[in-house]
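Asks: All I have is the shape, not the residue letters:
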């Protein structure tokens, strides 16, 4: 935990790819950008292959960033919508392990978000 930021590192591995999930309060797009920037101050997160995130703003507007992991931000948003989580960013971090996961990558993103939601 870093301040209001919850960071769960090394939550699981799939075919060499390693995952972490982070999150915390966030009210706007600038806050989301600052959150990811703060996370990436740690060299390990800065070197990650993907830091994908999703956030439902307090006004109800969803925003996301796939960071090269096409479709991952939408997976995060769907889970946040289902759980009614508003004003809280969730970042799924992946370090690519050399083997493409295909559709399983979406399951891993869901797994990571579930770990975060259960831990908060």
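Replies: Thanks, I have the structure now. Every value quoted in this text rests on a predicted model; they were computed, and no experiment measured them.
Asks: Going by C-alpha atoms from here, please, whenever you check contacts or count neighbours.
Replies: Noted.
Asks: Could you count how many residues lie near residue 17?
Replies: Using other Cα atoms under 10 Å, the number of residues around residue 17 comes to 18.
Asks: how about it, what does it touch?
Replies: Residues near residue 17 by Cα atoms under 8 Å, 6 or more residues apart in numbering: 94, 95, 96, 97, 98, 99.
Asks: Give me the three-state assignment for the residue nearest the centre of the chain.
Replies: With distances taken as Cα atoms, centre = their mean, residue 91 lies nearest the centre of the chain, 1.8 Å away. Taking DSSP: H, G, I helix; E, B strand; the rest coil as the rule, one finds residue 91 in the strand state.
Asks: Tell me if I'm right that it and residue 55 touch.
Replies: No. Using Cα atoms under 8 Å as the test, residue 91 is too far from residue 55 to be in contact (9.0 Å).
Asks: got another, please set it beside the one above:
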């Protein structure tokens, strides 16, 4: 799994992105569990994720409404299959409104660019 931490900061909220190969929902959830073994990520407000697997697309907003769908849409555009991408947010106390979607998209773009998958 690759993790890119502290990539975005806005009004106190901080973002990270991580991901790795996953062919099944169980493998995707295992990567999420591995990420959460790090206490910092376990205490995050949201760990939203998505993946396009052999048995179809899966996503989880983890309380950040719409984030999983946005990640999934970006993975579909990149034609990235059997790979989970997790966007982590630590809430900073101020609502970000629509900017939160821009940050989720920027985090996924960062991951795709840095890993050479996009």
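Replies: It's in. None of these values were measured; they are calculated from a predicted model.
Asks: one step back: the contacts of residue 17 of the first structure in helices, which ones?
Replies: Within those, no residue falls in helices by DSSP state H.
Asks: Which one (most neighbours) among these?
Replies: residue 94 leads the contacts of residue 17 of the first structure on contacts (other Cα under 10 Å) with 24 neighbours.
Asks: can you give me the helices in the first structure?
Replies: 29-39, 43-46, 72-83, 104-119.
Asks: Among the ones you listed, which comes closest to residue 19 of the first structure?
Replies: helix 104-119 (7.4 Å; Cα to Cα).
Asks: What range does that closest one cover in the second structure?
Replies: Counting by TM-score structural alignment, helix 104-119 of the first structure falls onto residues 99-114 of the second structure.
Asks: Burial check on the aligned residue in the second structure for residue 22 of the first structure, number of neighbours?
Replies: By TM-score structural alignment, residue 22 of the first structure lines up with residue 18 in the second structure. Residue 18 of the second structure has 23 neighbours, counted by other Cα under 10 Å.
Asks: Ok, residue 99 of the second structure next?
Replies: A total of 11 residues lie near residue 99 of the second structure under the criterion other Cα under 10 Å.
Asks: Which residue in the first structure aligns with residue 44 of the second structure?
Replies: Matched by TM-score structural alignment, residue 44 of the second structure corresponds to residue 48 in the first structure.
Asks: Tell me if I'm right that the match of residue 22 of the first structure and residue 85 touch.
Replies: Yes. Under the criterion of Cα under 8 Å, residue 18 of the second structure makes contact with residue 85 at 5.8 Å.
Asks: Any chance of JSON lines for the helices of the first structure, columns distance to residue 62 of the first structure?
Replies: JSON lines is the format used below for the helices of the first structure (distance: least, Cα to Cα, whole Å):
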{"stretch": "helix 29-39", "distance to residue 62 of the first structure": "10"}
{"stretch": "helix 43-46", "distance to residue 62 of the first structure": "24"}
{"stretch": "helix 72-83", "distance to residue 62 of the first structure": "7"}
{"stretch": "helix 104-119", "distance to residue 62 of the first structure": "16"}
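Asks: What are the neighbouring residues in contact with residue 86 of the first structure?
Replies: 55, 56, 57, 58, 60, 80.
Asks: ignore the last one, residue 36 of the first structure
Replies: Going by Cα under 8 Å, 6+ apart, the list of residues near residue 36 of the first structure reads 51, 91.
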